[in-house]
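[1] build me a model:
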Amino acid sequence: MGYYFQLLRWNKPSGRLILLIPSGWSLWLTPAAPPSLLILGIIILGGLFVSGAGCIANDIWDRKFDKKVIRTKERPLANGKVSLKAAWILLILMLFFSLFIVLSIPQDSRNLCLLLSSLSLPFILLYPSAKRWFQYPQLILSICWGFSVLIPWAASESSLAGGVTLLFCWLATILWTFGFDTVYAMADESEDKVIGLNSSAISLGGKSLKTVSLCYFLTCIFLALAAFKANLGLIYWPFWLITTLGMQREVFLLSSKSKGIKTSGLHFSNQVRLGSLLLLGMVFSKII
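    Okay, the predicted model is just below:
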C-alpha cells in the first residue's frame, strides 16, 4: 500500500498543498467568502484526486527516463515496485473519483464545473509529455494550476463573472507556478540535458533566477490588486508584505547556493509556507 501512496505522492503533503493554496485564494476572494464547509470539502478532495491522477500520468510517461535521474529513480514505477497495469488501474480510479467529486457540486454550479474539469483534463494528461516536445513544459503545468482557481470560483459563485479579482488571482497562480516549477526543474537540469528533455530551467539558462524573481514579484502585485478589488481588510496587508519580501529572499538564497535536489526541495517547501501565509491573511481578513 505504501508504494501506491508514493505513486500518488500522498506521502508528500507539500505537493498537494501547493495545488490547494491557489484554490484557497480563489475561494476566499469570492464575494461569497467565507466558503461553505461543503464547498471546502469538495475542493480539497477534488484536489487530492486530480493531483494524484496527474502524478500517476507523469510517472507512466516518464518511467523509463525516471530510472536515469537521481531525484526520480526510486519512484515506484521506475524501480518496479508498482506494475504498469496497477498504475493504469489507479489512474482510472483517480479520474473516476474526480468525476464523482465534480458531480457532487451543488446543481447551480455543477455544469460549469464539469465543463472546466473537462477542459483541464487534456492539459493534466498532456503535461508529462510536454518536456519531450516543448521548451517550456512548466507553462503547461501553470495552465493546469490555473484551473485550481477557476473551478473553486465557479463552484462557489456558479459563474466566472469575477472580473478583475478572478483574472488577477488566475494570473498570479499561473506566474507563481511557473516560478516555483522552474526552480524545481533546476534540480534535474544537468541530467535532463543528457537524456534530451526540455525544461524552462534549461531554456532560460542564465536568465532563470531573474525570471523566477519577476514571476514572484508579479504574483504578489496581481494578488494585491485582486485583494483590493475584493475589499479585503487591513489585516491582510502585513501578510502580503511579508510574503512579497519572503519570495524575493528565496530567490536571493538560490543565487547564493549551488543548484541541487535539496536546494530546490527547500525552495519548494518554502513556497508552500509563503503561499499559505497569503491565504491565512485572506482568511483572517474575511472572518475578523
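[2] only C-alpha atoms for contact and neighbour calcs from this point on.
    Will do.
[3] out of everything not next to it in sequence, what's closest to Asp181?
    What sits nearest to Asp181 in space, not counting adjacent residues and going by CA to CA, 6 or more residues apart in numbering, is Gln138, at 6.2 Å.
[4] list the contacts for the one you found?
    The neighbourhood of Gln138, defined by CA atoms under 8 Å, 6 or more residues apart in numbering, consists of 177-178, 181-182, 199-200.
[5] give the buried residues for stretch 230-247.
    Of all the residues in stretch 230-247, those buried under the rule 16 or more other CA atoms under 10 Å are 230, 232-233, 236-237, 239-240, 243-244, 246-247.
[6] let's have these in JSON lines, adding distance to Gly2 and secondary structure.
    Listed next are the buried residues of stretch 230-247 as JSON lines, based on distance: CA to CA, whole Å; DSSP: H, G, I helix; E, B strand; the rest coil:
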{"residue": "Ala230", "distance to Gly2": "43", "secondary structure": "coil"}
{"residue": "Leu232", "distance to Gly2": "42", "secondary structure": "coil"}
{"residue": "Gly233", "distance to Gly2": "44", "secondary structure": "coil"}
{"residue": "Tyr236", "distance to Gly2": "40", "secondary structure": "helix"}
{"residue": "Trp237", "distance to Gly2": "42", "secondary structure": "helix"}
{"residue": "Phe239", "distance to Gly2": "37", "secondary structure": "helix"}
{"residue": "Trp240", "distance to Gly2": "38", "secondary structure": "helix"}
{"residue": "Thr243", "distance to Gly2": "35", "secondary structure": "helix"}
{"residue": "Thr244", "distance to Gly2": "37", "secondary structure": "helix"}
{"residue": "Gly246", "distance to Gly2": "35", "secondary structure": "helix"}
{"residue": "Met247", "distance to Gly2": "34", "secondary structure": "helix"}
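[7] nearest to Leu125 among those residues?
    The shortest distance between Leu125 and any of those, using CA to CA, involves Met247 and amounts to 29.6 Å.
[8] quick one: residues contacting that closest one.
    The neighbours of Met247, taking CA under 8 Å, 6+ apart as the test, are 213, 216-217, 271, 274.
[9] pick out the most distant pair among the residues you listed.
    The distance between the two most remote of these (CA to CA) is 14.4 Å, for Ser213 and Leu274.
[10] pick the one among the contacts of Met247 closest to Leu37.
    Within those, the smallest distance to Leu37 is 24.0 Å, found for Leu274 (CA to CA).
[11] now do the buried residues in the helix or strand hosting the closest one.
    Using DSSP states H and E, the secondary-structure element containing Leu274 is helix 261-287. When burial is assessed from 16+ other CA under 10 Å, helix 261-287 yields the following buried residues: 261, 263-264, 267-286.
[12] same question for the helix ranked longest in the chain: list its buried residues.
    Using DSSP state H to define each element, the chain has its longest helix at helix 37-66. With burial defined by 16+ other CA under 10 Å, the residues of helix 37-66 counted as buried are 39-40, 42-44, 46-60, 62-63, 65-66.
[13] and this one, so I can compare the two:
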Amino acid sequence: MADSLPKSWVDHAPDRFRPFLRLARYDRPVGFWLLAIPCWTGLLLARLGSGLAPQWSDLGLAVLFAIGAIAMRGAGCTYNDIVDRDLDRRVARTADRPLAAGTISVRSAWLFLLAQCLTGFVILMQLPPLAIWMALGSLVLVAAYPFMKRITWWPQAWLGLTFNWGVLVGYAAIAGRIDAPMLLLYASSVFWTIGYDTIYACQDREDDALVGVKSTARALQAHLHLWLWGFYGLTAALAALAGVLAGAPVWFALALLPFTFHLFDQIRKVDPEDGRACLAVFRSNRTTGLLLAAAFLVCSFI
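    Model (predicted):
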C-alpha cells in the first residue's frame, strides 16, 4: 500500500513544488491538526483556570500556534524522512516518499528543513518568554524521535512526549506558570497519542518486522484492543482531572462526554489486519481533539 491518499490540492501543484509539499506532508493535513490541537487545549485549559472567558488575544495566539504547527510538523516530517530515507525504501507504504524515491536531493531537503524551522522561529518569537523557553525544550525530543523505533518497542510514547509539547507551551502562554492541570493534560495527551499512533502503526507491522523496526503495534498486537482501552481510559480520566483541578464546573463531565465517546468508539472500529481501516480511525482523531478543545471552551464561557 503506497503512502498516499486520494487526490488533494498537492497533486495539482506545480511539478517543482509538489515533492516538497509531499515531503512536508501537506497532502496529509491530519498531522497539522494533531500538532496544533494540544496547543489549543493547553491554552483553553489555562483560560479556564484563570476564571476569565477567552479573550480576543487568545484567538491571535491560536492562529500563531496553527501556523507554527504547520511549519514545525512539516519540518519534523522532513527531518524524519532525511533520517529514515534508507528504511523508507524498504517499506511498501513509504517507498514513494520524495527522499526514498529520489525525487528530492538530501541537500535540498536540508535547505527546506531550514526554511521551515526559520518560519517556526519567527512564530516562536511572538510568544511570551516562558512559552518560548518551553517550546525550545522540545528540540531534544524532536531530534531524537526518528531513532526511537530502532532502539525501543515504544517509539509511540516518545512521539506522545514530542507531539503534545504544545500543551505546555499553550498553557504557559496564558498562565505564565507551570502547575498540576497543565501536567495532567500533557500526560492525558501523551496517552492519547500512544493510542492513535499505535493504530496508525498497524499498517506497517509486516514491513516493520522485515526491516527490524520496533513499534507498539508489533509489541502489543496479541492484546491490542485491551491496551487501547488502557491508553484511552487514561486519556479521558487525566483530561477530566485536569479540568476539575483547573476549576471546571460540575457539568464539565457532560461537556466531556462527546470527546470520551468518540475516543472509545475508535477501539470498536480498529481492525489491525485492515490497514485502510486503521488509517481512517487514526485520521478521526482530529475530531477527537477538537471535541476536547470544545469542552474546555464551553466551560470557559459559562
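[14] in structure 2, what residues pair with the helix holding Leu274 of structure 1?
    Taking TM-score structural alignment as the measure, structure 2 aligns residues 275-301 with helix 261-287 of structure 1.
[15] now swap in stretch 45-62 of structure 1 and tell me
    Residues 67-84 of structure 2 are matched to stretch 45-62 of structure 1 when aligned by TM-score structural alignment.
[16] and the matching stretch, how far out from the chain's middle?
    Distance of stretch 67-84 of structure 2 from its chain centroid, counting by CA atoms, centre = their mean, to the nearest Å, is 12 Å.
[17] list the contacts of that stretch.
    Residues external to stretch 67-84 of structure 2 that are found in contact with it (CA under 8 Å, 6+ apart): 23-26, 31-33, 35-36, 88, 99-100, 106, 109-110, 112-114, 116-117, 119-120, 123-124, 142, 146.
[18] aligned partner of Gly206 of structure 1 in structure 2?
    The criterion is TM-score structural alignment: under it, Gly206 of structure 1 has Ala222 as its aligned partner in structure 2.
[19] quick one: that match from Pro272 of structure 2, how far?
    Relative to Pro272 of structure 2, Ala222 of structure 2 is positioned 10 Å away (CA to CA, to the nearest Å).
[20] higher neighbour count, these two?
    Neighbours per residue (other CA atoms under 10 Å) separate Ala222 of structure 2 from Pro272, with Pro272 holding more: 20 against 10.
[21] OK, contacts around Arg205 of structure 2?
    If you count contacts by CA under 8 Å, 6+ apart, Arg205 of structure 2 has them with 217-218.
[22] okay, and it sits in which element?
    Taking DSSP H and E as the definition, Arg205 of structure 2 sits inside helix 205-211.
[23] how about Leu111 of structure 2?
    Taking DSSP H and E as the definition, one finds Leu111 of structure 2 inside helix 106-124.
[24] list the contacts of that helix.
    When contacts are defined by CA under 8 Å, 6+ apart, helix 106-124 of structure 2 is touched by residues 20, 64-65, 67-68, 71-72, 74-75, 78-79, 82, 99, 132, 135.
[25] out of those, which is nearest to Ala187 of structure 2?
    With CA to CA as the yardstick, the closest approach to Ala187 of structure 2 among these comes from Ala135, at 16.7 Å.
[26] buried residues of the helix or strand hosting the closest one, list them for me.
    Ala135 of structure 2 is part of helix 129-136 when elements are defined by DSSP H and E. Under the neighbour-count criterion of 16+ other CA under 10 Å, helix 129-136 of structure 2 has 130-132, 134-135 buried.
[27] again, but for stretch 90-101 of structure 1
    Applying a neighbour-count criterion of 16+ other CA under 10 Å, the buried positions in stretch 90-101 of structure 1 are 90-91, 94-95, 97-99, 101.
[28] and those residues, which is closest to Val194 of structure 1?
    When those are ranked by distance to Val194 of structure 1 (CA to CA), Leu91 comes first, at 29.5 Å.
[29] what's the match for that closest one in structure 2?
    With TM-score structural alignment as the criterion, Leu91 of structure 1 lines up with Leu113 in structure 2.
[30] and Phe252 of structure 1, by the same measure?
    Match for Phe252 of structure 1 (TM-score structural alignment): Arg268.
[31] now do the contacts for its match.
    Contact analysis of Arg268 of structure 2 by CA under 8 Å, 6+ apart lists nothing.
[32] try Leu225 of structure 1
    Residues in contact with Leu225 of structure 1, defined by CA under 8 Å, 6+ apart, are 165, 168.
[33] how close does Val122 of structure 2 sit to Gly74 of structure 2?
    Summarising the geometry, the distance separating Val122 of structure 2 from Gly74 of structure 2, computed by CA to CA, is 15 Å.
[34] next: Ala135 of structure 2.
    Ala135 of structure 2 sits at a distance of 16 Å from Gly74 of structure 2 (criterion: CA to CA).
[35] Gly247 of structure 2 now?
    With distances taken as CA to CA, Gly247 of structure 2 is found 36 Å from Gly74 of structure 2.
[36] what's the answer for Asp204 of structure 2, then?
    Computed with CA to CA, the distance linking Asp204 of structure 2 and Gly74 of structure 2 is 22 Å.
[37] kindly report the same for Ala175 of structure 2.
    Here Ala175 of structure 2 is placed at a distance of 28 Å from Gly74 of structure 2 (CA to CA).
[38] quick one: secondary structure of Lys73 of structure 1?
    When the structure is split into helix, strand and coil by DSSP: H, G, I helix; E, B strand; the rest coil, Lys73 of structure 1 lands in coil.
[39] which ones are touching it?
    66-67, 79.
[40] that one corresponds to which position in structure 2?
    For Lys73 of structure 1, the equivalent position in structure 2 is taken to be Ala95, counting by TM-score structural alignment.
[41] and that match, how far from Tyr79 of structure 2?
    Counting by CA to CA, the gap from Ala95 of structure 2 to Tyr79 of structure 2 is 16 Å.
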